[in-house]
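J.: When you get a sec, could you give me coordinates for this:
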Amino acid sequence: MSLNKVSPMIGVFAALTAFAIDQITNPLCKETGISVERIAQENIIGREPGSGTRQAVEKLCQKDGVDLVAHMEFDDTEAIKQGVISGLGVAYLSLHSLRLELKTGELKVLDVQGFPLRRRWFALNRKGKHLTSAAQTFLTYLQQVNSDPIA
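T.: Modelled structure (predicted):
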């Protein structure tokens, strides 16, 4: 879609990405100021190639000279969370996707240097096309989630 066919930006939203780990078995839970180099020594459960989250995390790690190699890769957030809960490794995920697991204590956000990683993304629509009620509801939801701080 060319930019001249897109109406002005509807909204800019922030996505916060952090490393998560199960609270029961991993001693990293008690550490603070964990380096990316130290995280790279863990079994990483990563996103699929082409994922924006993966690209952002890899870019940050490369800036620090760290090659973050995934032990496992999934294209599904729930599969990644279940892998972490099962003790298979640590993962980088959107904080918004971790709300329930953080609340129930199944997962913990690690204190990793440079994280949470804040990214921007945009919601756009075609010029002259009115939003359906479902699309408007979704946009309103995104605006509320974006303004709602995570723990």
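J.: use CA for all of it now, contacts and neighbours both
T.: OK.
J.: Longest helix in the protein, by number of residues?
T.: helix 133-147 (DSSP state H).
J.: Please enumerate residues in contact with that one?
T.: 11, 13-15, 123 (Cα atoms under 8 Å, 6 or more residues apart in numbering).
J.: And for residue 125, the neighbour number?
T.: 15 (other Cα atoms under 10 Å).
J.: What segments of this protein are strands?
T.: Secondary structure of the chain (DSSP state E): strands located at 11-22, 44-47, 70-74, 90-94, 107-109, 117-123.
J.: Deepest-packed of these, please.
T.: Ranked by mean neighbour count under mean count of other Cα atoms under 10 Å, the strands of the chain are led by strand 90-94, which reaches a mean of 26.
J.: Summarise which helices and strands that one is packed against.
T.: If you count contacts as 3 or more Cα pairs under 8 Å, 6 or more residues apart in numbering; DSSP states H and E, strand 90-94 packs onto strand 11-22, strand 44-47, helix 52-63, helix 77-85.
J.: what do you get if the cut-off is 7 Å, keeping everything else the same?
T.: strand 11-22, strand 44-47 (3 or more Cα pairs under 7 Å, 6 or more residues apart in numbering; DSSP states H and E).
J.: Let's have the ones you listed in TSV, adding distance to residue 138.
T.: Formatted as TSV, the helices and strands packed on strand 90-94 follow (distance: least, Cα to Cα, whole Å):
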stretch	distance to residue 138
strand 11-22	12
strand 44-47	24
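J.: want to put them side by side, so please do this one too:
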Amino acid sequence: MKNVTFRKLQSLLAIETHRKIVDAAKALGLTAPAITLQLKQLEEDAGVTLFERTPHGMFPTEAGKVFLEAAKEIDERLQRLDDDVNAFRRVKRGHITVGAVSTVRYFAAPLFAAFSKEYPDVHLELIIDRRDETIARLKDRAVDIALLGRPPRDISVRATVFGEHSLVVVSAPGHALAGKRDITKAEIANEHFLHRGRGSGTRTFFERFLKDIPGRLDGPSTEMETVEDIKQAVMAELGIAFLSMQSIAAEVQAGQLAVLDVVGLPIRRQWFAISRSDRAVTPVMAAFQAFLATRGETFLPNFSDPAKVPA
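T.: Have a look, this model is predicted:
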């Protein structure tokens, strides 16, 4: 493999991303024949096919995936080298990609704005998705840090706590249970629940909370794509929901939603900033984690007012 160069590996990464030689060439500022030649040289040198050509685009073979993994590791190492050099020069610039679960969107704007103000030359990218997809991106090295309500168990990670959040059951203000004290699990078990699909963090805790109620997990419920859809449906009195307090702060304070006083709730959880333990921490990652550890909690909704949240 003496003829492998990083430029050729970059071409493989571009082909994987764009699926077409022409689009990969445009992304790299090269010509399509140049990309085609680099791919041909790599395949001839390796003696294997690296991409399957299909009517729907080009897809890596098993051998191609090995090359791509090496390319990603080299690219990551060069990015770390760039960050390290910048740190030595005391230039606070670089790039960080953060993955986060859906609830983070309710406090992301002020938090990220404050970080960007402190580090104006750092390019920060935020990807919000379900928990499963966020963890998958962490595994695939598509994000540098993930913001989650609990660390994954199937990969080795570093986890830093930066605040707390609470999980509660919420209804429309006119619901029969709104205002009632010490509601039991059995009472809410008969209600129609609105929730996210499997793989979301709140859905997981919902199932854990009611798992000791026979038949509840197969009871009346409706899956919805987003937390916003769920809140609108609850306000329309189509059911009740199990959500993070941070996702319903505005509606509770405006009197549009009511937090039910259910025995055993709220479930108090922590927010974690998580990175893979098998990769080096870049100066930019370290700066972001330190920012979260020292200031992150100040950007989380405050529910200390007893008139707005059940004790």
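J.: TM-score for these two?
T.: A TM-score of 0.80 describes the superposed chains when it is computed by TM-score structural alignment, normalised by the length of structure 1; 147 aligned residues with a Cα RMSD of 2.8 Å.
J.: now the strands of structure 1 in CSV, with distance to residue 130 of structure 1?
T.: Below are the strands of structure 1 laid out as CSV (distance: least, Cα to Cα, whole Å):
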stretch, distance to residue 130 of structure 1
strand 11-22, 15
strand 44-47, 34
strand 70-74, 35
strand 90-94, 30
strand 107-109, 39
strand 117-123, 14
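J.: Which one of these lies nearest to residue 59 of structure 1?
T.: strand 117-123 (10.9 Å; Cα to Cα).
J.: That closest one: how far from the chain's middle?
T.: 10 Å (Cα atoms, centre = their mean, to the nearest Å).
J.: that older thread, quick one: which of the strands of structure 1 is nearest residue 1 of structure 1?
T.: Using Cα to Cα, the strands of structure 1 put strand 117-123 closest to residue 1 of structure 1, at 13.6 Å.
J.: what angle sits between that closest one and strand 90-94?
T.: On the basis of axes from the mean of the first three to the mean of the last three Cα atoms, to 10 degrees, strand 117-123 of structure 1 is oriented at 40 degrees to strand 90-94.
J.: And the residue nearest the centre of structure 1?
T.: residue 94 (2.3 Å; Cα atoms, centre = their mean).
J.: Give the closest residue to it in space, chain neighbours not counted.
T.: Once flanking residues are discounted, residue 94 of structure 1 sits nearest to residue 17: 4.3 Å by Cα to Cα, 6 or more residues apart in numbering.
J.: surely the one you found meets residue 117?
T.: Yes: the pair residue 17 of structure 1 / residue 117 is scored as a contact, 4.9 Å apart, by Cα atoms under 7 Å.
J.: between the helix or strand containing residue 95 of structure 2 and helix 201-209, what angle do the directions make?
T.: According to DSSP states H and E, residue 95 of structure 2 maps onto strand 93-101. Interaxial angle of strand 93-101 of structure 2 relative to helix 201-209 (the same axes, to 10 degrees): 40 degrees.
J.: For strand 93-101 of structure 2, what is the distance to the chain centroid?
T.: Using Cα atoms, centre = their mean, the offset of strand 93-101 of structure 2 from its chain centre is 10 Å.
J.: equivalent range in structure 1 for that strand?
T.: Aligned by TM-score structural alignment, strand 93-101 of structure 2 falls on no residue of structure 1.
J.: elements contacting that strand?
T.: Against strand 93-101 of structure 2 (3+ Cα pairs under 7 Å, 6+ apart) you get strand 121-129, helix 131-139, strand 145-148, helix 283-295.
J.: Same list (those) but as a markdown table, adding mean neighbour count and distance to residue 184 of structure 2.
T.: Converted to a markdown table, those look like this (neighbours: other Cα atoms under 10 Å; distance: least, Cα to Cα, whole Å):
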| stretch | mean neighbour count | distance to residue 184 of structure 2 |
| --- | --- | --- |
| strand 121-129 | 16 | 32 |
| helix 131-139 | 20 | 29 |
| strand 145-148 | 26 | 29 |
| helix 283-295 | 18 | 36 |
